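Chemist: coords please:
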Amino acid sequence: MSKKLFIETLGCQMNVRDSEHMIAELNAKEGYELTQDSTEADLIIINTCSVRERPVHKLFSELGAFNKKKKEGAKIGVAGCTASHLGKDIIKRAPYVNFVLGARNVSKIGEVVNKDKAVETDINYDESDFAFKDFRSSPFKAFINISIGCDKSCTFCIVPKTRGDEISIPADLIVKEAQKAVKSGAKEIFLLGQNVNNYGRRFSGEHEKINFTELLRRVSAVYGVERIRFTSPHPLHMDDEFIEEFASNPKICKSMHVPLQSGSTELLKAMKRGYSQEWFLNRTGKLREMVPDVSISTDIIVGFPGESDADFDATMKVVREVEFEQIFSFIYSPRPLTEAAEYTNVVDPEVASERLKQLQTFQDTILDKIMQRQIGKIYDVYFEELRADGYVAGRSSNNFLVKVKGSEELLGKIADVKITKAARMHLEGELLA
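Modeler: All right, here's what the predicted structure looks like:
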């Protein structure tokens, strides 16, 4: 009988891809088969996130729960960014953990799984040329890493300390991954990196130097690729060439996640983001001008140290002007190993909570208007998921979740849908013949 692997993934889409890499390597080298039931697993892995404090706290409660329920002899491993950050301290706090594998050491999974109390957390380890075995959680789309690590020095962010310096993955490897994904049925390629549009800044060996815009052209030239998405571009690197390629290339989906963090130029300086409110509005304005149906999402931190009423008003100004289709908003969470963790000008928690509530309430009013404006429009929808009550769901090019009445025959197909109903989080429509 094959051994069973259960893996829980916390955090971002890069973690999702790292989990897929671990699943593939463990299947090919150790014979593990994936299970959705942790109680029957021979190996349980939690792939962790450390961007905010809550996922770190969740790790140890999850570990305790898995340890109580796991079958006799089952191993437990911790991977990802919290593994990079805490390392051997995880085993000190939870001695039943069998190994710890950092976010920059995914290719070592086949080694550590059979080495009790192994700790591999070298953030300078280079696996940019490593050819992972293939596994994809969805047959319809493929996540592909285009870089590892991050060279930015944002004062609130722990990622450079958990994923190391930024290295681009060679373009030929990325193109080969896209070709393999298409052969296995995927129509959509999702390119991943901490700052995707900084691609090409550094390679670890002698590789052709190209930028992100050229990489987009090469991936779109792969036969069978019908859609390309990516996350996340950095506002600082959104030059005209990049925006013009985004607008003119029909294979690039017309949605973009552009992390704002704050609308205050002064606070952006304190965060070391490298751009101003004026620059952000200029770039998103050019996007709206060149792609009228573009969907723009963003991240916003409320209550960053020193945030004044005027700073928060500046953020609200950007939200009003851009009218984001989606906002991921959070109260600032101090992270260890970051510069901002040492700042003493802390915002009162009640003030921060009230600002977050105000932001989210205002965004809901914007979103309700945006969703109502979609009624009557026709979108090409890529169907990926069966839903309850006879519905099939998918995404439009500009990333609206769309449901239609239908069956599994629609899965993996792109079809035109006329929008007939709108809710805050999804649209409903009718298939056009």
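
Chemist: going by C-alpha atoms from here, please, whenever you check contacts or count neighbours.
Modeler: Fine.

Chemist: helices of the chain, residue ranges please.
Modeler: With DSSP state H as the criterion, the chain has helices at 13-30, 53-69, 81-86, 88-93, 109-112, 159-163, 171-183, 212-220, 240-248, 265-271, 277-290, 309-322, 349-372.

Chemist: Proceed likewise with the subsequent sequence, for comparison:
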Amino acid sequence: MSKKLFIQTLGCQMNSLDSEHLLSELKTHKGYTQTEDMNEADLIIINTCSVREKPVQKLFSELGSINKSKKTSAKIGVCGCTASHLGEEIIKKAPYVDFVLGARNISKIKDIVDKKGSVEVDINYDESNYTFGSNGHSLYKTSVNISIGCDKECTYCIVPFTRGDEISIPSDMIISQVQKAVDGGAKEVMLLGQNVNNYGKRFSDGSPKSSFTQLLKDISHIEGLERIRFTSPHPLHMDDEFITEFATNPKISKSIHMPLQSGSTKVLKDMKRGYSKEWFLNRATKIRELVPEVRISTDIIVGFPTETHEDFLDTIDVIEKVKFDQIFNFKYSPRPNTAALTLESIVSDEEASKRLEEVIELHKIHQEELMHKNIGKTIKVLFEELKAGGEVSGFSDNYIQVFVKGSEELLGQIVDVKITSASRTTLKGEVI
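Modeler: Purely as a prediction, here's the structure:
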């Protein structure tokens, strides 16, 4: 019988792809198969996130719970960003953990999984030329890393300390991965990186400098590929050439993540984001003008240590002007090794909570308004999942989840759907 592997994935889409790579490596080299039942697993991996403080605090209590309930012979591994920045401390606090593997060391899993006490957390390790096997859970779409690490120095962010310096993956490797997925039936690709539109500035194999815009053009030439998505681009690198390609290339999904973080130019400077409120609004306005159906999402941090009430009102002003389709809202969370950790905060926790609630409530109003505009429209939907009650779900080109009555014959198909109703987060319709 094959050994069973259970993976719990926390955090971002890059973590999800890392988990797929972990599974692929362990399946190919160690004979593991995945299970959704932790109690039957021979190996339990938690793939961690360290962007926020609370998940890190909960890690050790969760590890203790797992240790009590797992099979006696089962091993426990901690991977990902928290593994990168805590390293040996994890095993010191939880000696029953068998190994620790950092976010920049995924390809080493086959070498350490059977070595009790192994700790591999080198953030300078270069995996940019390593070819991982495919283990995607969807037949219809795939995710591909185009870069690893981050060169930015945002004062609130721990990622450079957990994923290392930015290195781009050679374009021929990327195109080969996408082509292989398309040959297997995939119609959509998600390109992943900490700052995808900074792609091409540095390769470890000596490849000449390139650009994200050129990569988009090259990938769009793959026959059979219907949609190209990507996350996360950085507002600083949204030049006119990139925006024009986004707007005019029919294969690029008209959904874009523009992480604002703050609407205040002063706070953006304190965060070392590299752009101003005016630049962000200019870029967002240009995108909306060129692509009226675009769906813009963003990240917003309230309660940054230097954020005055007037700074917060600048954030509200940007939200009112852009009317984001989706906002990922956070209260500032102090993280180890970051420059903002040394700042004395002028914002109380109570005030930060009030600001967060105000952003949430304003966004709800905008969501209602934006989503209901879709009623009566006909949109193309790629269906990918059977749901309860005889429904099938999929996503529109601008990445709104859509539900229709239907069966498995719709799966993997891109079909026209007339929208009949809308909630704040999803649409319902009828296949035409």
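
Chemist: returning to what we had before: dump the helices of structure 1 to TSV, plus distance to Gly429 of structure 1 and mean neighbour count.
Modeler: Shown next, in TSV, are the helices of structure 1 (distance: least, C-alpha to C-alpha, whole Å; neighbours: other C-alpha atoms under 10 Å):
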stretch	distance to Gly429 of structure 1	mean neighbour count
helix 13-30	28	20
helix 53-69	36	14
helix 81-86	40	26
helix 88-93	48	15
helix 109-112	44	17
helix 159-163	40	24
helix 171-183	28	19
helix 212-220	29	19
helix 240-248	26	16
helix 265-271	41	19
helix 277-290	25	17
helix 309-322	26	17
helix 349-372	13	16
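
Chemist: got a markdown table for these, with distance to Lys133 of structure 1 too?
Modeler: Converted to a markdown table, those look like this (distance: least, C-alpha to C-alpha, whole Å):
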| stretch | distance to Lys133 of structure 1 |
| --- | --- |
| helix 13-30 | 5 |
| helix 53-69 | 27 |
| helix 81-86 | 22 |
| helix 88-93 | 28 |
| helix 109-112 | 12 |
| helix 159-163 | 21 |
| helix 171-183 | 10 |
| helix 212-220 | 20 |
| helix 240-248 | 31 |
| helix 265-271 | 38 |
| helix 277-290 | 37 |
| helix 309-322 | 41 |
| helix 349-372 | 41 |
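
Chemist: out of those helices, nearest to Tyr343 of structure 1?
Modeler: The closest of those to Tyr343 of structure 1 is helix 265-271. By C-alpha to C-alpha, the value is 10.1 Å.

Chemist: and the helices of structure 1: which comes nearest Tyr332 of structure 1?
Modeler: helix 349-372 (8.3 Å).

Chemist: and the angle for that closest one with helix 309-322?
Modeler: Per axes from the mean of the first three to the mean of the last three C-alpha atoms, to 10 degrees, the angle that helix 349-372 of structure 1 makes with helix 309-322 is 10 degrees.

Chemist: which of the helices of structure 1 sits closest to Ser329 of structure 1?
Modeler: helix 349-372 (7.4 Å).

Chemist: re the thing from before, ok, which of the helices of structure 1 comes nearest Glu342 of structure 1?
Modeler: Closest approach to Glu342 of structure 1 among those (C-alpha to C-alpha): helix 265-271, 12.4 Å.

Chemist: tell me, the closest one lands on which residues of structure 2?
Modeler: Using TM-score structural alignment, helix 265-271 of structure 1 lines up with residues 265-271 of structure 2.

Chemist: that older thread, looking at the helices of structure 1, which is closest to Lys413 of structure 1?
Modeler: Nearest to Lys413 of structure 1 among the helices of structure 1 is helix 171-183 (13.5 Å), distances taken as C-alpha to C-alpha.

Chemist: who touches that closest one?
Modeler: Applying C-alpha atoms under 8 Å, 6 or more residues apart in numbering, the external contacts of helix 171-183 of structure 1 come out as 129, 141-142, 144-146, 189, 208, 210, 215, 218-219, 222-225.

Chemist: swap in 7 Å and give it another go.
Modeler: For helix 171-183 of structure 1, contacts defined as C-alpha atoms under 7 Å, 6 or more residues apart in numbering pick out 142, 146, 189, 215, 219, 222, 224-225.

Chemist: list only those of those flagged as buried.
Modeler: Buried by 16 or more other C-alpha atoms under 10 Å: 142, 146, 189, 215, 219, 224-225, out of those.

Chemist: next one: stretch 328-343 of structure 2 to chain centre, how far?
Modeler: 19 Å (C-alpha atoms, centre = their mean, to the nearest Å).
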